[in-house]
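Colleague: A predicted structure for the sequence below; I have some questions about it.
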Amino acid sequence: MRAFLEGAREKPQDDQGRRREDYQQVLVARLESKVRELTHALERNAELIAQNTQLLEQAQRRVRLLKAGSKVGRSIVSILDLDTLLKTTVDVICDEFGFYYAGVFLIDETGEWAVLKAGRGEAGAKMVAAGHKLKVDGHSMIGAATGQRKARIALDVGEEPVHFKNPYLPNTRSEMALPLIAGDEVIGAITVQSTEEAAFSDDDVTALQAMADQLAIAIRNARLHLQNQKLLAQTERRARLLAAAAKVGQSVTSILDLDELLSKTVDIICDAYGFYYAGVFLVDESGEWAVLKAGRGEAGAAMVAEGHKLKVGGLSMIGTAIRQKRARIALDVGEEPVHFKNPHLPHTRSEMALPLIVGSEAIGALTVQSTEEAAFNDDDVTALQAMADQLAVAINNAKLLKELESAHAELVQAKTFEAIATATGEAIHWVGNKAAPVPGSVARVTEDFARFIALASAVVEMLPPEAREHPFAQLLAESGEELARRGYPPQEIQAELGRFPLRRLRKMLTVESVFEDLEIIESSARSILNIKEDLIGPARKRKRTLVALDEMLTETVNSMGIPKEVVRMLFEDGLPPVWADRSQLSRVFINLIKNAMEAMYDSAEKRLFIWAR
């Protein structure tokens, strides 16, 4: 049979042979037909097997895609921090789907640009840092997906008309862009890229779009969470600001002394609000300058001592706030055109100036400064302006009280002078009566003194020559000569007294009468001094200020020209200032030091020790 099929046939010699040949040909034809049918069946089975294999692979790929999408969904839906969510998303997509690159774009506030917020690997980090963005509905896969609200696939990016040739991703051969849609709003898009051509199919679109929809919901949730956190933080900050404003208000409204009020205000504000610096400026009498009256810390004290002031309406936050009567905020002082760059406050990064308004008049301004940029917002302005308004009222009250006290003092002084004027006639008459005995007493004391010196000179002249050399004798002789020069010649007085006996002389010249006359003079002088103090003392104007004792004592000693090696001063640390009239206290110190120096007049080694505690 094999030989027959292969063509090895014998030629028939007779009719029977020919019939046999015809039969064989029929058998061969039937056999060939069966072989063709079998071959065709085998080919059909092979096609079915290939189709089934392809379907199985597609089903397996779809299962893998769905599992990966489900895993991505589980990974991202629980993340509420937006940055963490986006970074996690691109990493999980590439890891689970095996893609070359993935990135998430979000549409900006203008709605015109899709901005890259997270990208896989070093390329993604560089593009995010560079602010990479693509035009919505522009010439890119992302632009087309966001503009048309549907997925776009580029099976060969070299042939895709809307593909953006990205220099950071040179190995991309195929790309898919999936829109992120939350509700009816397109909020962005995802790009997934592969190094293989035709790496994506419709099944990939279905699976990845489901994942993209989950991501869109997660992004919206993260945004809502962020908004809620911001609202909560704003609410808590507003509550703290209002509580601090109430505390400041309670503290400052109870202080009526202006200097104390301003000094404590800046400390209370910085402590309550946590600011770097606070200062209070008040407009001077000319209305042209805002003068710093109190500032926080060493910087504030140094500026107050320097007389720091800013032009009202000038190029400063304070000057502008006072002129415009409204708050000014500099979120970045380096970019603020009217910010005064203060060398005492080098760390200031943001500042707010709040006008102090009473009625319709701006009496000054409050500056608060922070070391952080953008440290203030509208809520801060509202809370702090309410506090500033309270402070303005407190300052005005303190000013009014000070003016009232000054007016009262002037009134008392005027009334005192009026009383003095009314009593002048009586006082002059009284003083005249008290002073009347003085000239007679002085004349008698002078006369008695001259007589005693004249008698002493006569006695000295009677002494032997050696006795006249005694210092006492010489002193008495010199006194006689001085008496003669003053118009009381001792010889004439001696001649006059020589006419009277001793009994008469004892009555004419006694020590007791001299002391009686001196007591009359002293009594009259004391009475006159007392009436002067009674009349003028209450009218004497006193100006009480805070005086630093260590500084005043140092100035007093230096002004008196006392050598440095003579005086030694010791002051206790933290010596508090005292309320006193500076000029009167200075006179007291001068008198005390002068008395001490006079007491050491005869000392060979003078030492003056001043100690204050």
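Modeller: Yep, it's here. Numbers count the residues shown, from 1 in each chain.

Colleague: C-alpha only now, for contacts and for neighbours.
Modeller: Fine.

Colleague: off-centre distance for the helix or strand where M352 lies?
Modeller: Here M352 sits within strand 350-358, counting by DSSP states H and E. In terms of Cα atoms, centre = their mean, to the nearest Å, the centre of strand 350-358 is found 14 Å from the chain centre.

Colleague: put this next to the previous one:
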Amino acid sequence: MARIESEDEFGLLARTFNRMTEQLLEFINTLEQRVAERTQVIEKRSAQLVTATEIGRAASTMLDVNQLIQETVNLIRNRFDLYYVGLFLLDDNHEYAILRAGTGKAGEILLARGHKIRVGEGMVGWAITHNRSRVALDIHEDATHKHIDELSETRSEAALPLRSRGEVIGALTVQSLQPGTFDEDSIAVLQTMADLISAAIANARLHTETENALQSARRAYSELSRKDWMTLLQSRPKLTFRSDYSGTNPSTGNWTAEMKRAWAAGRAVTIPAEETEDGIPKLAIPIKVRGNVIGVIQANKSEDAHTWADDELAMLETVVEQIGLSLDSARLYSDTRLQAQREHTMQEMTDKLHRALDMDELLQTLLQEVSDTLGIESAFVQLNTPSVTSKTTSRQFAE
């Protein structure tokens, strides 16, 4: 600052210089404050965008809905330095928004008691009903805010709708200890996060539904396969073969104890040489098709061996697994061929019936075709009711 030693033109010049200096210093101080504030805003927005990216990454990798939403609310709370974050999802009747994830001790308490909010009530209910975000810069000045004892320190709150495929599925509540926390920019970023969460929840639900449907289909197909195999095995009860030094031939051998154990347990059974009567180590492995045991293969080692090595067991189990797949493929091929033969036979029979010119010829053709196709010794057909004399056609087939 310049010293003012006189009131002449030099003194006037000194005063003017001093005022300019004061204004310049004030401008510099103000500029530094503005730069600091702007830097803080930029850093805050950068952190928010990073958080949105992290949520997007988590949303694209997590398929467990509960894990996804809990980690998401924790991430938002930590990155935004908030007091509380909670996520609500609508029930099946769209009457209540049920808390599915909440941060901190308050979140644990609210989740434990099954906290829910009726749609249309409170900030969360309002956001769901109107499909718009609701912001209370000061909860004491917003009558929509719903007081919760466990969140008594809340001073500002924002509720954002969770939307998926054009429908509201829930809402996200974010709460702060400070009033006026949520400005337009913050709400825009938070809504982007809410949209990411909504898409992730929808994808996770779709994945779960698909997995459940797939498991149901597998169980149904496994049960169908089991019934088909039981029918096949009942029609061919002696599907048994034996391989030894003389070659591989059909066999009428009985089930051994180890084979029965393998069937019942559904896994390989090994018996070392010292536990067998003949001193030969034995191995029994169940043959499975879609999880159902349809048979057992037993293998015996030479008399000089003591037990089955792990690598031998692993190799045989792999081979038996492939046997199961091949057997099922062969059964399916046989069933398909048989079905094709039946359809061909039915088509030929239908063609012959259509060529019949009168009722007598039609009935005779019917009996002939049914008897030839099914190998029936004799057949009989009669029209009308038992009390009325009617046309009768009978056919006896000689052997």
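Modeller: Yep, it's here. For clarity, every value in this text was computed on a predicted model and none was experimentally measured.

Colleague: coming back round to it: over which residues of structure 2 does the strand holding M352 of structure 1 lie when aligned?
Modeller: Using TM-score structural alignment, strand 350-358 of structure 1 lines up with nothing in structure 2.

Colleague: now do that strand: which elements does it pack against?
Modeller: Where contact means 3 or more Cα pairs under 8 Å, 6 or more residues apart in numbering; DSSP states H and E, strand 350-358 of structure 1 is packed against helix 317-324, strand 328-330, strand 361-370, helix 378-435.

Colleague: so who does the residue positioned nearest the centre of structure 2 touch?
Modeller: Centroid-nearest residue in structure 2: T208, 2.2 Å away (criterion: Cα atoms, centre = their mean). T208 of structure 2 makes contacts with L63, as judged by Cα atoms under 8 Å, 6 or more residues apart in numbering.

Colleague: let me have the helices and strands packed on strand 350-358 of structure 1 in JSON lines, extended by mean neighbour count and distance to A125 of structure 1.
Modeller: Shown next, in JSON lines, are those (neighbours: other Cα atoms under 10 Å; distance: least, Cα to Cα, whole Å):
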{"stretch": "helix 317-324", "mean neighbour count": "24", "distance to A125 of structure 1": "40"}
{"stretch": "strand 328-330", "mean neighbour count": "22", "distance to A125 of structure 1": "32"}
{"stretch": "strand 361-370", "mean neighbour count": "23", "distance to A125 of structure 1": "32"}
{"stretch": "helix 378-435", "mean neighbour count": "16", "distance to A125 of structure 1": "35"}
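
Colleague: among these, which comes closest to S457 of structure 1?
Modeller: Within these, the stretch nearest S457 of structure 1 is helix 378-435; the backing value is 33.5 Å (Cα to Cα).

Colleague: which part of structure 2 matches the closest one?
Modeller: Under TM-score structural alignment, there's no match for helix 378-435 of structure 1.

Colleague: stretch 451-468 of structure 1 too?
Modeller: Going by TM-score structural alignment: stretch 451-468 of structure 1 matches no residues.

Colleague: pull out the buried positions in that stretch.
Modeller: For stretch 451-468 of structure 1, a neighbour-count test (16 or more other Cα atoms under 10 Å) marks 451-458, 460, 468 as buried.

Colleague: can I get those in a markdown table including distance to N397 of structure 1?
Modeller: Shown next, in a markdown table, are the buried residues of stretch 451-468 of structure 1 (distance: Cα to Cα, whole Å):
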| residue | distance to N397 of structure 1 |
| --- | --- |
| R451 | 72 |
| F452 | 72 |
| I453 | 72 |
| A454 | 75 |
| L455 | 77 |
| A456 | 76 |
| S457 | 77 |
| A458 | 80 |
| V460 | 80 |
| R468 | 81 |
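
Colleague: so which of these is the closest to E306 of structure 1?
Modeller: I453 (65.2 Å).

Colleague: report all helices and strands that whatever helix or strand that closest one lives in contacts.
Modeller: According to DSSP H and E, I453 of structure 1 maps onto helix 437-462. If you count contacts as 3+ Cα pairs under 8 Å, 6+ apart, helix 437-462 of structure 1 packs onto helix 471-485, helix 490-497, helix 511-536.

Colleague: measure how the shortest one sits relative to helix 437-462, angle-wise.
Modeller: Using axes from the mean of the first three to the mean of the last three Cα atoms, to 10 degrees, one finds that helix 490-497 of structure 1 and helix 437-462 are set 100 degrees apart in direction.

Colleague: read off where helix 490-497 of structure 1 ends up in structure 2.
Modeller: Using TM-score structural alignment, helix 490-497 of structure 1 corresponds to no residues of structure 2.

Colleague: and that helix, what does it pack against?
Modeller: helix 437-462, helix 471-485.

Colleague: return the member of the buried residues of stretch 451-468 of structure 1 nearest to Q58 of structure 1.
Modeller: Closest to Q58 of structure 1, out of all of the buried residues of stretch 451-468 of structure 1 and judged by Cα to Cα, is I453, at 146.4 Å.

Colleague: how about the contacts made by that closest one?
Modeller: By Cα under 8 Å, 6+ apart, the neighbours of I453 of structure 1 are 476, 479-480, 483, 490.

Colleague: got CSV for the helices and strands packed on strand 350-358 of structure 1, with distance to G103 of structure 1 too?
Modeller: Shown next, in CSV, are these (distance: least, Cα to Cα, whole Å):
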stretch, distance to G103 of structure 1
helix 317-324, 45
strand 328-330, 37
strand 361-370, 38
helix 378-435, 36
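
Colleague: can you tell me which of the ones you listed is nearest to P170 of structure 1?
Modeller: Using Cα to Cα, these put strand 328-330 closest to P170 of structure 1, at 45.0 Å.

Colleague: structure 2: matching residues for the closest one?
Modeller: Strand 328-330 of structure 1 maps onto no residues of structure 2, going by TM-score structural alignment.

Colleague: lovely, talk soon.
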